[in-house]
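# Okay, here's the prediction I keep looking at, along with the sequence it came from:
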Amino acid sequence: MNQPGIFDEIVQYFQSILKDLPDKRTGKNKRYQMSDAALSAFSIFFTQSPSFLAHQRSMAHSKGHNNAQSLFGVHQIPSDNHIRDLLDEIEPTVVFPVFTKIFKALENGKHLSKFRSFKNNLLIALDGTEYFCSNEIHCEHCSSRTFKNGTTQYFHTVVTPVIVCPSNSQVIPLIPEFVVPQDGYQKQDCENAAAKRWIQKYAKQYASLGITILGDDLYCHQPLCELLLQEKLNFILVCRSKSHKTLYEWLEGMPLDTFSVKHWKGKVYEIYTYRYVNQIPLRNSEDALLVNWCELAITRSDGTIIYKNTFATNHRITDINVEAIVSDGRSRWKIENENNNTLKTKGYNLEHNFGHGKTHLSSLLATFNILAFLFHTLLDIIDEKYQFIRQHLPTRKTFFDDLRALTRYLYFDSWESLLNFMIHGLELEFHPNTS
C-alpha cells in the first residue's frame, strides 16, 4: 500500500513536537531554534552520515540552500557543539509520542496484520542493549561497574521493545525504556527493572490488540511473569535450567509429551524434536506460578545437535500448537539481529559517542537513532517508491552510500524529488500499484 501522505503527516507531527522543546537559554542569545538543533541531530541518524551537517553548511555557503533545510526543515544549522549544548537538558520522553503516532498509523493502515502470529497475537520482544561505555566520561544518569583492579566503567543501557514476527524480516521499534538511577532507590537500576517499568507504562496501550511478550532467560521469573498476566499480556520466555532448578527438578520426574518432525534441506534432513508439559511450578514456593514448558532440539541425520532451547509460556501447549509456540519464542533473536545489531553495525552507529553531555544528551541522541530506524521502517512498509529503490539495490549499505553521496553533492527540494532522481538514475521504470 502506498501511503506517502501518512509519512509527510508524521514528519510534520515530529517537527511540531520539536518546535515546543523547552529552552534553557535566557537573554537574547537565541539565534538558533531548539527545533533546528534537534532536527540537525536527527538528520545525522536518518542519513547515517556523521558528516551530513558539515556538507550542508558547505552547500548553503556555495549554493544558498541545502538539504538539511529542504529535507528536514532546519532553518539554520548550529555547530556540532552548539547542538550538543542545546539538547543536553532535553529528556528523551519529549519525542516518545512520535513512536505512538507511527504505531497508530500502522495499525490504522492495517499493516500490523503482517506481523501477527500464534493466536493472532503481535509479538513484542524485550531486550537490553548497551549504547555507551567509557572509563572516564560519565554523567549523573550513567550506570557503573567496578572491576577487581579498581577500575570503574561507566555505561548506558536501554531496553528496546520491538514488534517481531517469524515470517517477517521487518521489525517495528516501540518506545524505549532507559536504565537510569531511579529517585528514591538506593540500588542501581537494571534491565529487569526497566522492563517492568515499560510494561507498567504501556501494557494498557497494547493489551487489547493481543500481545505475546518474548524475552531471554533474564525475564523468565515469577514477579515479571505475574506482572505480564496482571496486565493481560501473554508470554513466551527462554527458560534455562541453570536459573530454574526447581522447575527442572520437576521435569526429571514427569512424563513429557514428545514428538519429532523431519525437515529436508536438499538431500539431507534435520530432525526437530519437541518435548513439552503443562502446569509446572516456575519456582520453589507455595505460591509458585504454574507455567507451560517446551523444548526444541534440532539434530542432523548423524545425531549431531545443532540447536536446543527451552521456553516457558502461559499459552497451553498441545501437539498441534507446540511448533508455532516455539517458532514465536525463537523469533526473539530478531530483536538482536534485526534491531540492535542493525543499530550498532549497519550504519546507525548506536555505540558511537555522538555526544554524552552532563544530563540527557546521550539518551536523547540514542532515541533519535532508534527513531530514525523506525522512520526508515515506516517508509519501507508504506511507500512504494522507497520499497522499489530498496529492492533494486543490493544491500542496505548501498542504499545509504547513495543517499550520502547524493545529498552531499546535489540539492533536492523534497524527499519525493530525491526518490524520483534515484529511480531515474538507476534507469528503472516505476509503476505504482493502483489497485
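That came through, no problem.
# From here on, just use CA atoms for contacts and neighbour counts.
Fine.
# Quick one: residues contacting I211.
121-124, 233-234 (Cα atoms under 8 Å, 6 or more residues apart in numbering).
# how about 6 Å then?
I211 makes contact with 121-123, 233, according to Cα atoms under 6 Å, 6 or more residues apart in numbering.
# Just want to check the distance between D402 and F368.
To F368, D402 is 22 Å away according to Cα to Cα, to the nearest Å.
# ditto for S417
24 Å.
# With R57 instead?
From R57 to F368 the distance is 21 Å (Cα to Cα).
# Give the residue from those two that has the larger number of neighbours.
F368 (22 against 19; other Cα atoms under 10 Å).
# Would you verify that that one is located in a helix?
Yes - assessed by DSSP: H, G, I helix; E, B strand; the rest coil, F368 belongs to a helix.
# neighbours around A193, how many?
For A193, using other Cα under 10 Å, the count is 16.
# oh, I was asking about L406
L406: 15 neighbours (other Cα under 10 Å).
# For it, what is the enclosing helix or strand?
L406 is part of helix 396-409 when elements are defined by DSSP states H and E.
# Going along the chain from that helix, find the next helix or strand for me.
helix 415-425.
# Determine the set of other helices and strands touching that next one.
For helix 415-425, there is no helix or strand it packs on, judged by 3 or more Cα pairs under 6 Å, 6 or more residues apart in numbering; DSSP states H and E.
# Comparison target below:
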Amino acid sequence: MPASLNRSVTQQLLDLVFEKAQEIPDPRSSNGRTGDITLADIIMYALAVFHLKHSSLLSSDDKRQQPTVQSNARDLYHVEHIPCDSYLRAVIDRIPTEHFRSFFTACFAYCQRHRWLKHYQYFKEGYLAPVDATQTFTSNKIHCQNCCTKNADDPKKATIYYHQLSAICLVKPGVKTVLPLMPEPITQQVDASKNDCEVRALERILQDLRREHCHLKLILNFDDLYSKGPTLKKVLSHGYHFIAVAKPSDHEALVEVLDDLDKQGKVQRFTYTDKKGYRHGCN
C-alpha cells in the first residue's frame, strides 16, 4: 500500500482478511473449533506476528500474556484467544496453501476499487512485477512429505530438506511499499521424479495470473535464472512483457550479437539520473 494510507484503511484490509480467515475449513475438527481458540484466531495472530515485526514466533509467545499485546490482538486483528507458538505452528502447517489465495485476491480487488493501482503505474505497457524465490525452511533432520531435497542420491553427503517460495508483487521505483500477489510454494510435487523449482513455479504463477487477473498488464522482472528461451517464450505466450537479467557468461551468443551491433552503431543506450543523483543506464 502507498505509505500515505492511514490507519482506518489498514484496519479495513485487516477486517477483510479476517472475513476470509473465517471461511477457511478448520483442519482440527468437523465443527470448526477446538476449545476456545478458533482457526481465525490462529491465522490472524500469525499475521499479527509478521505485521507487528516480531523477531520470531517464540519472541511473540513470551509477550502474549501482556495486557497490551492481548488488547492489540483483539482490537486490531480480531484475536480473542492468542495461541502459543507451538500450537500455532501445528495448526497452520495443516492448512493447504491454496486456502490463503482468497486473502490476496480480495485485498487486490479492494485496491482496484479504490483506484490505488495508479500509485504503481510506471510504464504504459504495464505494472512492474518482480518474480523471485526465497528459501523459507532448511534442515538435515526435520522434514515432511512436501520437502524438496538436496544430496538425496549421494550416500556420502547428508540429505538436506528445504522449502522455497516464489513471490511476485507490483512495485514502482521510488515507492517503498509493494502490492503482493499470491505467492507460489516450491515444494515436492505429487508423482514428481525431480524436485520442484523456480521455473516450474513461474509456470504455475503465469496460469494463476491469467485466471485471476486476466486484464492486468504486467512487465515481469527476472534474474538470470529465468532468462532462458523456453521460459521467456511462455511469458510472452501469456501476453506479458518482461525485463530479464542476462549474464554474459550464460548468454555468450547473445553477447556476440550485441557486440557486432554495437560496432555498427545500432545499440541504443539510455541513462537516467534519479533524485539522489544516482545514474542508471541500460542498452
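Structure received. Keep in mind it's a predicted model, so treat the numbers as computed, not measured.
# so what number do they get for TM-score?
Once the chains are laid over each other, their TM-score by TM-score structural alignment, normalised by the length of structure 2 reads 0.81; 269 aligned residues with a Cα RMSD of 3.1 Å.
# What are the contacting residues of the helix or strand harbouring V69 of structure 2?
V69 of structure 2 belongs to helix 67-77 when assigned by DSSP H and E. Outside helix 67-77 of structure 2, the residues within contact range by Cα under 6 Å, 6+ apart are 44, 79-80.
# Map W116 of structure 2 onto structure 1.
Alignment note: W116 of structure 2 maps to H111 in structure 1; criterion TM-score structural alignment.
# Just give me the neighbour total for that match.
Neighbour tally, H111 of structure 1, other Cα under 10 Å: 16.
# what's it in contact with, if anything?
Taking Cα under 6 Å, 6+ apart as the definition, H111 of structure 1 has no contacts.
# Next one: it relative to D88 of structure 1, how far apart?
Taking Cα to Cα, one finds H111 of structure 1 at 36 Å from D88 of structure 1.
# Assign A195 of structure 1 to helix, strand or coil.
helix.
# Quick check: buried residues in stretch 115-130 of structure 2?
Across stretch 115-130 of structure 2, burial judged by 16 or more other Cα atoms under 10 Å covers 117, 120-121, 126-130.
# cool, stretch 50-70 of structure 2 as well?
57, 60-61, 64, 70.
# Same question for stretch 175-186 of structure 2.
For stretch 175-186 of structure 2, by 16+ other Cα under 10 Å, it's 178-186.
# For T38 of structure 2, state which of the residues you listed is nearest.
M182 (24.1 Å; Cα to Cα).
# Including neighbour count, could the contacts of helix 67-77 of structure 2 go into JSON lines?
Shown next, in JSON lines, are these (neighbours: other Cα atoms under 10 Å):
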{"residue": "M44", "neighbour count": "22"}
{"residue": "V79", "neighbour count": "24"}
{"residue": "E80", "neighbour count": "18"}
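# so of those, which ones are in helices?
M44 (DSSP state H).
# Show me which of the contacts of helix 67-77 of structure 2 is closest to H213 of structure 2.
Among the contacts of helix 67-77 of structure 2, and counting by Cα to Cα, the member closest to H213 of structure 2 is M44, at 25.8 Å.
# Can you tell me the centre-most residue of structure 1?
For structure 1, P173 is the residue whose C-alpha lies nearest the centre (Cα atoms, centre = their mean; 3.6 Å).
# give me every residue that touches it.
V162.
# What's the match for it in structure 2?
So P173 of structure 1 corresponds to P180, using TM-score structural alignment.
# measure its match to Q135 of structure 2 for me?
Counting by Cα to Cα - P180 of structure 2 and Q135 of structure 2 are separated by 17 Å.
# Now the helix or strand containing A203 of structure 1: buried residues?
For A203 of structure 1, the host element (DSSP H and E) is helix 191-206. Residues 191-196, 198-199, 203 are the ones in helix 191-206 of structure 1 that count as buried (16+ other Cα under 10 Å).
# One more: stretch 250-261 of structure 2?
Of the residues in stretch 250-261 of structure 2, none is buried (16+ other Cα under 10 Å).
# ok now that stretch, how far from the chain's centre?
33 Å (Cα atoms, centre = their mean, to the nearest Å).
# From R240 of structure 1, how far out is the residue mapped onto A253 of structure 2 from structure 1?
Per TM-score structural alignment, the equivalent position to A253 of structure 2 in structure 1 is T246. Plainly put, T246 of structure 1 is 11 Å away from R240 of structure 1 if you go by Cα to Cα.
# And I306 of structure 1, by the same measure?
Counting by Cα to Cα, the gap from I306 of structure 1 to R240 of structure 1 is 17 Å.
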